[in-house]
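[1] Below are the sequence and a predicted model for it; my questions follow.
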Amino acid sequence: MKKSLLTLTLGGLGIGITEFVMMGLLPDIAKDLSITIPQAGHLISAYALGVVIGAPLLVAIAGSYPPKKILMALMMMFVAFNAMSAFSPDYTTMFIARLLAGLPHGAFFGVGSVVASRIADKGKEASAVSLMFAGLTVANVIGVPLGTFIGHNYSWRYTFVIIVIVGLITLLSLKLWMPALPATKNRDLKKELGFFKLPEAWLIILMIAIGTGGLFSWYSYIAPLLTDVGGFSADSITYILVLAGLGMLVGNFIGGKLADRFSPAKASVSLLIAMAVTLFIVHYISANQTLSLIMTFVTGAVAFALAAPIQMLMITTAKGSEMLAASASQASFNIGNALGAFLGGLPLAAGYDYTSPVWVGTLMALTGAMFAWMLIARNKRLALAS
């Protein structure tokens, strides 16, 4: 692996830990800050809101600077606001800290995706992007379980100190190893924003926000699905989540290879259909522990195989607006996070069992595949007309 790509992987690791570890730390944070668990859950929403706001906004503001300087500035923000989280004395301060910590998330992946594709060997651009997203998967395999263990047994504040340390290491590696790529010359922000006037842009955004929401309909309720339906003990959930993380790690690299070999659009539609199929299977095998473990790995793999293809799809579609578009895809992914959890919870509120969110996820994945197919069909029509 090139050292320059390793810096992006380290950034993805830190961002992945701070985003996903909150799910496991909610009881500890709620107890320490004297708030309810639903109130603590708002801290997850605050982070997602920060991502949606910061992704396009920060890239729009900083896009005329050299990529290395942008990435370093974003990582400085990451370090500062996670340090603020570690020392937050009350709920309000923590909410603000989490909102601010989410701001650099999408922008880092947006700029990082473009940088990875530029420094990659020819024909391996998507694989290079997948190396950056590998940090997210490693976070789910190692960082999140470790951070949750430290939070439960010592203090959740120590977990955020570790996140800050990862951020500082990333900052140092960016300074030492990231090449000084030139800034975008004669940048025209108004022209870049014109990308969002294209039908293709909104087809991709809808594909990501709805299609990847299928993942979160399943993942948001995986713990009660495994305990109430699968009969697993609550103590085993952490280890099963590690299994899901391993699937994500494997799937991430497979997705990069697929997007390099085929077009990102074809890879995306195929993987969204595959996600719908795996979720459909999960619904029927959840009571069988052996099959549940197998499908937890497979579903994680299929879902995260989408990461590199959808990012490359944005980049290749948005000629001249690559960084802004790539950051918008991260904002869309976090909308999918919130949308999947919300829609997946509706049948539970109506009294259905914990397999019901998986049906919602199946429909969301198929809807995302429909938008991907519409994009492919539109591109074919445009190619024939030209």
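    Looks like it came in fine.

[2] alpha carbons only for contacts and neighbour counts from here, please
    Noted.

[3] which residues of the stretch 251-386 of the chain fall in helices?
    Secondary structure of the stretch 251-386 of the chain (DSSP state H, counting those that start in this stretch): helices at 264-285, 289-304, 307-317, 322-349, 356-385.

[4] Other residues contacting the second one?
    Meaning helix 289-304. Residues from elsewhere that reach helix 289-304 (CA atoms under 8 Å, 6 or more residues apart in numbering): 212, 215, 226, 230-232, 240, 243-252, 255, 271-272, 274-275, 278-279, 281-282, 285-286.

[5] Weed out the non-buried ones from those.
    For the contacts of helix 289-304, a burial check counting by 16 or more other CA atoms under 10 Å picks out 212, 215, 226, 230, 232, 240, 243-252, 255, 271-272, 274-275, 278-279, 281-282, 285-286.

[6] And the helices of the stretch 251-386 of the chain: which comes nearest residue 121?
    helix 307-317 (14.8 Å; CA to CA).

[7] which residues touch residue 173?
    When contacts are counted by CA under 8 Å, 6+ apart, residue 173 is found next to residue 7.

[8] wait, I meant residue 55
    The neighbourhood of residue 55, defined by CA under 8 Å, 6+ apart, consists of 103, 104, 105, 106, 107, 108, 110, 324, 327, 328, 330, 331.

[9] Which helix or which strand is home to it?
    Using DSSP states H and E, residue 55 falls within helix 37-62.

[10] got the angle between that helix and helix 322-349?
    Relative orientation of helix 37-62 versus helix 322-349 (axes from the mean of the first three to the mean of the last three CA atoms, to 10 degrees): 160 degrees.

[11] Identify each buried residue in helix 37-62, please.
    Using 16+ other CA under 10 Å as the burial criterion, the residues of helix 37-62 that qualify are 40-41, 43-60, 62.

[12] another structure for you, compare them:
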Amino acid sequence: MTPQPNLKLAVLALGLGAFAIGTSEFAAMGLLPWYASDLGITEPQAGHVVSAYALGVVVGAPVTSILGARLPRRRYLAALIAGYGLMNLLAAVLPGYGTLVGARFLAGLPHGGFLGVAMLFAADALPREQRAKGVTQVLLGLTVANIAGVPLASILGQGLGWRWGFALPAVLALLAGWLILRLAPHVGPPKDARPLAELKALRNPAVVLILLVGAIGFGGLFAVYSYLSAAMLATAQPPAWAVPAALSAFGVGGTLGSIRAARLTIRHGPWGAALRLMLFMTVTQAFAALAVGNWGLMLVSSFLLGLGSGMVVPLQTRLMDVAGEAQSMAAAMNHAAFNAANALGPWLAGLALAAGWGWRSSGLVAVALSAAGMLALALAWWQARLAGDQFRDHPARR
């Protein structure tokens, strides 16, 4: 395909869609105390709003990947992100707790399909020497969302009402859909697309076990982060700026953590990097439990939690090594695993809170999930060893 002058702008439009998704996903956690209070529900019940979105991603990732495999990518991506915007708009305007949970579940459905195909589209749209740049620009939308979008949604939620925190990503998503239609080139679906054949990747034990590591291991991160704002407001009496600052600190930590994780993966391979990052996550989650009651320490804790989120890098690297020809399905399912953790962590932490264990319990639940994630990592490593490929991806050991 001959590059056109608007291709770079088209990739930026995809990045805007990723920014809207990242803002909506994490803003739901930062806004939790406000919609819990307004709807007259407990914080653990409000945590179901977060889990419903995550379950939507888990369900939607494989479904949208299959349904969209033979569709023109420009219209497919525009439709997904526009649908995402409409569902967020429903979350912002419909009354009641049940409708909010339902709208958030529906909003999660396009998440994995959009991000997975957007990265492939961006890589194919630019000249070959700029393919990595296209993928990075899409992922940058998620990173910047945590630095700027989520704190902005939190400020809007505090000042104008929590519904504005969902309206913001809704408008951005609709704008992204319009820009994609205007700027993206007319590219048909891949000629060799075999959507049902890609499901065979889910029969591969190596793929399934890596997805399991992410689904369990990241649960600890979300167990703490989902209730961070609520715990800070309930125990620490922070100034008004502290909650948005904590959310932004998480985003900065996530950006630096991704860079650090990439270096660790290059140096130690996916297995060594994943183990080191899992241990780091366990320590930071224990610190998060100890920090409850001191808003300054909780702000530092948020930054450290963000650093640990870079574990997605070695897991994605390993997944690419074992997914074979099912790369698009694997990319979508990686987002599904990440959001399965987003459902599991808040749910378990919510049970602990509902049982009266106190705000520190979310950190203790997180440590337990990270320990379980390390067991899953050990199982994945053992399976790779039996298959004879555990060191295949580490140049130093070839």
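    Received the coordinates, thanks. Everything numeric in this text was worked out from a predicted model, so none of it was measured.

[13] before we move on, back to that, which of the helices of the stretch 251-386 of the first structure is buried the deepest?
    Greatest average neighbour count among those goes to helix 307-317 (a mean of 26), per mean count of other CA atoms under 10 Å.

[14] Superposed on the second structure, what's the mean shift for it?
    In the superposition against the second structure, helix 307-317 of the first structure averages 3.3 Å from its aligned positions (mean CA distance after the TM-score superposition for the first structure).

[15] now for that helix, which elements pack on it?
    With contacts taken as 3 or more CA pairs under 8 Å, 6 or more residues apart in numbering; DSSP states H and E, helix 307-317 of the first structure sits against helix 91-119, helix 125-138, helix 199-211, helix 237-261, helix 264-285, helix 322-349.

[16] Any idea which of those gets closest to residue 156 of the first structure?
    It's helix 91-119; of those, that one is closest to residue 156 of the first structure (CA to CA) at 12.4 Å.

[17] post-alignment, that closest one versus the second structure, mean distance?
    Helix 91-119 of the first structure sits 3.0 Å off on average (mean CA distance after the TM-score superposition for the first structure).

[18] repeat for stretch 242-259 of the first structure
    Averaged over the aligned pairs, stretch 242-259 of the first structure sits 2.9 Å from the second structure after superposition, using mean CA distance after the TM-score superposition for the first structure.

[19] Give me the residues contacting that stretch.
    Under CA under 8 Å, 6+ apart, the answer for stretch 242-259 of the first structure is 124, 126-131, 133-134, 137-138, 140-142, 145, 264, 267, 293, 296-309, 312.

[20] circling back: output the helices and strands packed on helix 307-317 of the first structure in TSV; the columns should cover distance to residue 157 of the first structure.
    Compiled in TSV, these are given as follows (distance: least, CA to CA, whole Å):
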stretch	distance to residue 157 of the first structure
helix 91-119	11
helix 125-138	21
helix 199-211	32
helix 237-261	20
helix 264-285	36
helix 322-349	24
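
[21] out of the ones you listed, nearest to residue 85 of the first structure?
    helix 91-119 (5.3 Å).

[22] List the buried residues for that closest one?
    Under the neighbour-count criterion of 16+ other CA under 10 Å, helix 91-119 of the first structure has 91, 94-117, 119 buried.

[23] other SSEs contacting that helix?
    helix 3-33, helix 37-62, helix 67-86, helix 125-138, helix 307-317, helix 322-349.

[24] From residue 21 of the first structure, how far off is the spatially most central residue of the first structure?
    For the first structure, residue 333 is the residue whose C-alpha lies nearest the centre (CA atoms, centre = their mean; 6.1 Å). Separation of residue 333 of the first structure from residue 21 of the first structure (CA to CA, to the nearest Å): 18 Å.

[25] go on, residue 260 of the first structure?
    Residue 260 of the first structure sits 31 Å away from residue 21 of the first structure, taking CA to CA as the criterion.

[26] cool, residue 60 of the first structure as well?
    29 Å.

[27] How about the secondary structure of residue 239 of the second structure?
    When classified by DSSP: H, G, I helix; E, B strand; the rest coil, residue 239 of the second structure comes out as coil.

[28] Kindly report the same for residue 187 of the first structure.
    Relying on three-state DSSP, one would call residue 187 of the first structure coil.

[29] so what's it up against?
    Residue 187 of the first structure neighbours (CA under 8 Å, 6+ apart): residue 64.

[30] That one maps to what in the second structure?
    Correspondence of residue 187 of the first structure to the second structure, assessed by TM-score structural alignment: residue 193.

[31] And stretch 72-84 of the second structure, what's buried?
    For stretch 72-84 of the second structure, the neighbour count (16+ other CA under 10 Å) marks 73, 74, 75, 76, 77, 78, 79, 80, 81, 82, 83, 84 as buried.

[32] Return the member of these nearest to residue 41 of the second structure.
    Nearest member of the buried residues of stretch 72-84 of the second structure to residue 41 of the second structure, counting by CA to CA, is residue 84, at 25.6 Å.

[33] Tell me the counterpart of the closest one in the first structure.
    That one, residue 84 of the second structure, aligns with residue 78 by TM-score structural alignment.

[34] wait, that match sits on residue 167?
    Yes. Using CA atoms under 8 Å, residue 78 of the first structure is in contact with residue 167, at 6.9 Å.

[35] how close does the residue lying closest to residue 122 of the second structure once chain neighbours are set aside sit to residue 125 of the second structure?
    Counting by CA to CA, 6 or more residues apart in numbering, residue 122 of the second structure lies nearest to residue 134, which is 4.8 Å off, once chain neighbours are set aside. As for residue 134 of the second structure, its distance to residue 125 of the second structure is 8 Å (criterion: CA to CA).
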